[in-house]
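# A predicted structure for the sequence below; I have some questions about it.
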Amino acid sequence: MSGRQIKQPDGFSPKDKDINEDYYLDDIDEAGKEAYLDDEVKEEDPDYFLDDDEDKRPDFSELTEEGTARNIFEEEDPQTRNRKVKRKIKSRNKRKKGKDSGEIKTGGLKRIWIFSGSAAAALLLAYVGVSLFFTSHFSPNTKINGRDFSGRTTADVEAFLKGKVKDYELTVLEKDNKSDSIKGSDISLVYKESDAVEKELKKQNGFLWPAALFSENASEVNIEVSYNQSALESKIQDLQAVASEQTASESARPEFNGEKYVIKPEVIGTAVDMDVLNKKVSQYIAEFKPKLDMEKEKCYVLPKYTSESEEVQKACDMMNNYIKASITYTMTEPAVVDKVLISTWISADDNMNVTFNENAVRAWLTDFGDKYDTVGITRTITTPTGKTAEVSGGTYGWSIDEDTEFTALTDSIKSGETVSKEPAYYQTAAEHSATDWGNTYAEVDLTAQHMWYIVDGAVSMESDVITGVPIPEKETPQGVYDILEIQRDKTLIGETDPATGEPEYKTPVTFWMRITWTGVGFHNADWQPAFGGTLYQNPDIGSHGCVNMPYDTAEALFNSITVGTPVIMHY
């Protein structure tokens, strides 16, 4: 092109040419017009250069392609010509810009689609290729028998397993930090070919290999081996745990700690469970595991019950219910049956059955009775004259009814009862003291041949007496007794004489006060010449064991004494 260069206004951008009319207001010289017409007029609608008035439109029908167009413009005045050229340039630039933009847009999209398709095809081919690879190789994150075989073949796995068989050695960890080993060569260990590894490979889907990137596939292939069974059994018998002396395990069990029953933990002994040990050794060899911990694999004989066993906890709870009871016997020295004592009477057997030892309870009650029963024990008495004498024997005093009390005591224990009470008695006495006859009683001094009736600690009446002849058959028994019956006008009948078949005597008395059921008692003896002294030693005067009294003192005693009043007779 030739012609004058069009000057752009200040701040004008080339992209503004189509819309900024001032750009075209400068005069267009001849050279510029000719250059423009040479290139463009042929392409445009001739009407575009004409005014709207149809009468002024030139006739293009006979115009030449280039020269006539020039003549048209030449015939125009410069101002009109410049305006038309401006409009033409503006219209052409808009059309050209639209055309260029469309070409660029269409070409760019086409190139993007071509590139995307090529990339997708390449990725698909790569995925298929990798998938085919994993049809004959193990997927990522694949572990077999603890070893990573990702991307490896079955041949690689079998080669590894064969190598393990060749150098295999099992270490057996025992109690007390002892250990032994069993080498593969000791038992002629040999690898046996199988399809186990091939089967493991077939389990995987090669086309799902991307999923394997995010998860671990661990498996244990049970490899077949052969070995000398007799040699293995011999090696097991040589293990220190088997060959040494063994101790049995102890089950967990309830144990009393002074306050309550708690679970004493089990104790694992050293006795070996040979069935478990043989099974575990064979399993470890088959899996080529290097170490067998006998404790962890429970190769020792385990106790029947552990600290976690429900049976042990139930037994513990039941025994704690027993020891809730507390029974206090209100004696001169209180006797308490509490948790400490009860704990000695209950136990749990090997099956955690709680047993209440009733025989132990009865034995305790026997001891309890021996301690607090006073019948027949030796007591000390001081006579009204100041004489101190010991007296033992008799039928009077405290006597615990052990059978009745056994039932009451066991019921209280089993119900967890807390109570204070006196035990059940066969018979009672006036008070719990060394002189349990109290302060109202009759006393007979067999040596002094004298008796007193003490009421509330004071002598109410007294009398000389004659007691039994001091020979075994007639002697008045010493001891503490009580009045068993009181009867007026009683006939006393002696034992039958074998020679005659008749009673030794039949003696009527006015006042009878029985002391023993064998026939000893207070009574009047009107036939006696006198009382007291040593008359009782005379076989013709001494009684058959009764306490003979003068009529008046016998009557006085008869009128004041009551059934149950203690009677103490001593030398």
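Cool, got the structure.
# all contacts plus neighbour counts: C-alpha atoms, from now on.
OK.
# from Ile263, how far off is the residue nearest to the spatial centre of the chain?
Computing the C-alpha centroid of the chain and ranking residues by CA atoms, centre = their mean puts Glu308 first, at 5.0 Å. Noted for Glu308: a distance of 9 Å to Ile263, by CA to CA, to the nearest Å.
# try Leu535
76 Å.
# neighbour count for the two, which is higher?
The neighbour comparison of Leu535 against Ile263 (other CA atoms under 10 Å) goes to Leu535, with 21 against 18.
# verify the contact between the more buried one and Ser543 for me.
No: the pair Leu535 / Ser543 is not scored as a contact, 9.9 Å apart, by CA atoms under 8 Å.
# list residues touching both of those two?
Ile466 (CA atoms under 8 Å, 6 or more residues apart in numbering).
# the helix or strand harbouring Lys280 - contacts with which helices or strands?
Assessed by DSSP states H and E, Lys280 sits inside helix 274-286. For helix 274-286, the elements it packs on are strand 291-293, judged by 3 or more CA pairs under 8 Å, 6 or more residues apart in numbering; DSSP states H and E.
# next, the one to line up against it:
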Amino acid sequence: MRRFGEDFFQQKTKRIVIIGLTVLLVVVSFYSFKSIQYADRFLPKTEINHIDVGGLTVDQANKKIDAELSDAPFAIQLNNTLWKKIKRSEFGWQQDYMNELIGIKEQQVPFAWGIRLFSGSQHQLASTYDQTQVNQLIENFGATLLQANLTRIPTKNASIEWGKKSFVIVPEKKGNTIDVAAVQKVLKQNLENGKQSVDAEDYYAQPVLTKNDSNLKKQKDKLNQFAKMKASYTISGQQVKIPSTELQSWLTTNEQAEISLNQEKVTAFVTKLNDEYNTKVNATQFNSTRRGSVAVPAGIYSWSVNIPAEVNELSAQILKGEDFNRVPIVESDAPNVQTTIGNTYMEIDLQNQHMWYYKEGNVQFETDIVSGKPSTPTPPGLNYLVSKSTDQVLRGFNDDGSKYASPVSYWMPIDHTGVGIHDSNWQSAYGGDLWLSRGSHGCLNTPPERMAELYPILEVGTPVFVF
């Protein structure tokens, strides 16, 4: 009984082995047969320019590519409708890929056809077109897209704007405008690589900056620091503040979130500053010795703001992000002109017929004078000591037209019209109302002995207030 069971088991095992070997032989034979077939054909799932040529000979593959690329329509879609349908043959497409196809096939390993059933392979062959026609098509479609974008909602990057109390980030906004450059690029690629269409609606413009951009957040914080900046000018002895609200309105950012200033607004502010404070047109407020605050008209010691230069310097100063007080860059015919006179100057009070010389705030000299008579009054104005000389003869015309020549020991002109300070040995007294009856031709007559004291201590370029 045991012997019978063992024989049965052995016979069953033998049959299983025979069946297995038979199946294996069939599979190997079939795989070998297919390998021989693929010796002159492309392996399964071989794609060339997105066209399946698996199982085809080189000649068959070349004809299929020719048919599908040359004659098959290529569709360009816009607004979910067909904008244009073309054939590649209309653009001088290169039809014969025979040499390239032979090269791809020769690189195949026919016995690997089974593996290719799962992995496949893709190849891209360069196409030759009439580039002039292709470029014209791309340009025309680009122009159409630009026109279409005019009626679409634009995509906006996240940006920084002034809120109620501080700068805030305004989130990006996705629109439906088309990324023209992207569509043009894909149109060319698809035309060359075997795809059959391109749809512009697949390429909406995307925001470059989003509300979560770390650099944008840093710039927002920096802008808020700028908004708190204390900025001012010292001009004509006054503090002129740049209002924080105005400064905030100048700050802006570009597409890269870089901080800059609105140059038109900065220029408008500097222009207004010049209009209000320049001394070529405006009078200078002066705290006089006897009459308190007086307005001294413009004279030759005058200035105006150099607007382009000041706009550049002010912008650079602001972008440092630090509190500042500055003096504007000015232009003037006077040497070393200052927007704030300071504590060294000559003061000539025509009403009181008196003259003072202050140096660093201290009186160094003072005297009564005789100014111009009513018919030739001394012109008021903010001037400066133009030059100094000795032993001069002053010449001019009297009221009746006759000439005069007056020798003086000390001559110090203070403007460009011939008005100056000089000694006058022909005057017997000074001050009071003498100018009404014995006044000069416009100069400041000074006692000779006092003039000898003033001449050596008064420096050329010293501002002279005449009022």
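Received it, and whenever you're ready, just let me know what you need. As the structure is a computational prediction, the values presented were derived from the model and not from experiment.
# check contacts around Gln528 of the first structure.
Contacts of Gln528 of the first structure (CA under 8 Å, 6+ apart): Ile541.
# part of a strand, is it?
No: checked against DSSP: H, G, I helix; E, B strand; the rest coil, Gln528 of the first structure lies outside a strand; its state is coil.
# how near is the closest residue to Ala335 of the first structure other than its chain neighbours to Ser420 of the first structure?
In this structure, Ala335 of the first structure finds its nearest non-sequential neighbour in Tyr329, 5.0 Å apart by CA to CA, 6 or more residues apart in numbering. Using CA to CA, Tyr329 of the first structure is found at 6 Å from Ser420 of the first structure.
# ok, Asn321 of the first structure next?
19 Å.
# mind checking which of those two has more residues around it?
The neighbour comparison of Asn321 of the first structure against Ser420 (other CA under 10 Å) goes to Asn321, with 17 against 14.
# help me confirm that the more buried one comes into contact with Ser412.
No: in this structure, Asn321 of the first structure is not within contact of Ser412 by CA under 8 Å, at 11.4 Å.
# what about the aligned residue in the second structure for the residue nearest to Ala335 of the first structure, distance to Trp303 of the second structure?
Tyr329 of the first structure maps onto Ser232 in the second structure, with residues paired by TM-score structural alignment. Between Ser232 of the second structure and Trp303 of the second structure the computed distance is 19 Å (CA to CA).
# more crowded one of these two?
Trp303 (24 against 17).
# wait, the more buried one touches Thr339, no?
Yes: between Trp303 of the second structure and Thr339 there is a contact under CA under 8 Å: 7.4 Å.
# name the residues contacting each of the two.
Common neighbours of Trp303 of the second structure and Thr339 (CA under 8 Å, 6+ apart) are Val330.
# could you count how many residues lie near the closest residue to Pro470 of the first structure other than its chain neighbours?
Leaving out its chain neighbours, the residue that sits closest to Pro470 of the first structure by CA to CA, 6+ apart is Gln537, at 6.2 Å. Neighbour count of Gln537 of the first structure, defined by other CA under 10 Å: 17.
# Gln537 of the first structure reaches Lys474, doesn't it?
No: contact criterion CA under 8 Å: Gln537 of the first structure and Lys474 do not qualify, at 10.6 Å.
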